[in-house]
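Colleague: Below are the sequence and a predicted model; questions follow.
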Amino acid sequence: MLKTTPAADPDAYVAALAGWRRACVENLRSAVRKAAALDEVVKWGHLVYLSNGPVLLIRAEEERVLFGFWRGQRLQTIEPRLKAGGKYEMATLELLEGMTISPAAARRLAKEAVTLNQTLGNPTQAATPRKAVKPRRANAARR
């Protein structure tokens, strides 16, 4: 992946996009902003929405747009296409050219994600750190 200078603000992030990716990000952004009062920032090189910690992200890549949720695994009943992965309870919807999510579904996901943060707290602080597992030595089993 090429290293690029992050956008100065969310509007600049969207303005730097073109074609279907820009339209997709604009639609997601509009739905999210209508769903709840969220702080919108550019963090880690993409759009991140905050309410008592990180709630969701919108990330445009070369061939796809990701719509991800810190507690997305709890939202899979609303949107079964959310794929679990990463830290916390992350799940992400991968949108390729021609794929969509309805504005109503995007708003519902965002609203429920905010409610989860209000109820459960900041997902980055609620997560329990994983303990490092020491590898077993091959000859230790023979003792």
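Modeller: Yep, it's here. For clarity, every value in this text was computed on a predicted model and none was experimentally measured.

Colleague: When you work out contacts or count neighbours from here on, use the C-alpha atoms and nothing else.
Modeller: Noted.

Colleague: Which stretches in the chain count as strands?
Modeller: In the chain, the strands defined using DSSP state E lie at 39-43, 46-50, 54-60, 65-69, 83-84, 91-95.

Colleague: As TSV, those with distance to residue 102 would be great.
Modeller: Below are those laid out as TSV (distance: least, Cα to Cα, whole Å):
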stretch	distance to residue 102
strand 39-43	21
strand 46-50	19
strand 54-60	15
strand 65-69	13
strand 83-84	18
strand 91-95	12
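
Colleague: For residue 115, find the nearest of these.
Modeller: Among the strands of the chain, the nearest to residue 115 by Cα to Cα is strand 54-60 (9.6 Å).

Colleague: looking just at contacts, which helices and strands does the closest one meet?
Modeller: With contacts taken as 3 or more Cα pairs under 8 Å, 6 or more residues apart in numbering; DSSP states H and E, strand 54-60 sits against helix 19-35, strand 46-50, strand 65-69, helix 103-120.

Colleague: this is the comparison structure:
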Amino acid sequence: MTKTANDYISGLSGVPAETAKRLHVALMATGGLTDLVKWGHPVYQAGGAVCLLKGAKDHVTFGFWRGTDMLDLDPRMEKGGGKGDMAFIRLRTIDDIDDAQVARLVAKGIELNRLKGDPLK
């Protein structure tokens, strides 16, 4: 059983492994986030769930619980298929990760949690 975000990331291989590792570093550098593994993948929290990363065969999903409120912040953002407000970006290489953009997205997610509360409650 995966216990930490680093354990999860070290279990990935290929480009998704490199991309997930780079994204994790960028997320933790934003400050204010805590990470845990929930539902089998890393979840990053501040005042509730903010974002997640999930490895796939050829990309890493970078998802936001309040993503539908953030669609205008990044043209790569796609609405999730479920009922909630989830939206995500597919990161295919480490070059898809921009630290400043990650920080902007995370800051907006944290702000939305302050305004609306924990999206999981």
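Modeller: That came through fine. Quick caveat, the model's predicted, so the values are computed rather than measured.

Colleague: I'd like the strands of structure 1 as CSV, with distance to residue 111 of structure 1 and mean neighbour count appended.
Modeller: Shown next, in CSV, are these (distance: least, Cα to Cα, whole Å; neighbours: other Cα atoms under 10 Å):
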stretch, distance to residue 111 of structure 1, mean neighbour count
strand 39-43, 13, 17
strand 46-50, 12, 21
strand 54-60, 10, 23
strand 65-69, 11, 23
strand 83-84, 19, 18
strand 91-95, 16, 21
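
Colleague: Ok, which of those strands comes nearest residue 101 of structure 1?
Modeller: Among those, if distance is taken as Cα to Cα, the winner is strand 91-95, at 8.4 Å.

Colleague: now the closest one: which residue numbers in structure 2?
Modeller: On structure 2, the counterpart of strand 91-95 of structure 1 by TM-score structural alignment is residues 87-91.

Colleague: Average separation of the matching stretch from the aligned part of structure 1, please.
Modeller: Superposing on structure 1 and averaging over aligned pairs (mean Cα distance after the TM-score superposition for structure 1), stretch 87-91 of structure 2 comes out at 1.0 Å.

Colleague: ok so, going back, just the helices and strands packed on strand 54-60 of structure 1: most buried one?
Modeller: Compared across those, strand 65-69 shows the largest average neighbour count, a mean of 23 (mean count of other Cα atoms under 10 Å).

Colleague: outside of it, which residues touch it?
Modeller: Contacts to strand 65-69 of structure 1, defined as Cα atoms under 8 Å, 6 or more residues apart in numbering, come from residues 21, 24-25, 28, 55-60, 90-96, 113.

Colleague: Repeat the analysis, applying 7 Å as the threshold.
Modeller: Here strand 65-69 of structure 1 makes contact (Cα atoms under 7 Å, 6 or more residues apart in numbering) with 21, 55-60, 90-96.

Colleague: would you turn the residues you listed into a markdown table with distance to residue 105 of structure 1?
Modeller: Below are the contacts of strand 65-69 of structure 1 laid out as a markdown table (distance: Cα to Cα, whole Å):
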| residue | distance to residue 105 of structure 1 |
| --- | --- |
| 21 | 19 |
| 55 | 16 |
| 56 | 14 |
| 57 | 15 |
| 58 | 15 |
| 59 | 18 |
| 60 | 19 |
| 90 | 18 |
| 91 | 15 |
| 92 | 14 |
| 93 | 12 |
| 94 | 15 |
| 95 | 14 |
| 96 | 17 |
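
Colleague: So which residue is smack in the middle of structure 2?
Modeller: With distances taken as Cα atoms, centre = their mean, the residue of structure 2 nearest its centroid is residue 52 (3.2 Å).

Colleague: That one matches what in structure 1?
Modeller: With TM-score structural alignment as the criterion, residue 52 of structure 2 matches residue 57.

Colleague: tell me the contacts of the closest residue to that match other than its chain neighbours?
Modeller: Residue nearest to residue 57 of structure 1 in three dimensions, not counting chain neighbours: residue 48, with 4.4 Å by Cα to Cα, 6 or more residues apart in numbering. Residue 48 of structure 1 makes contacts with 40-42, 54, 56-58, as judged by Cα under 7 Å, 6+ apart.
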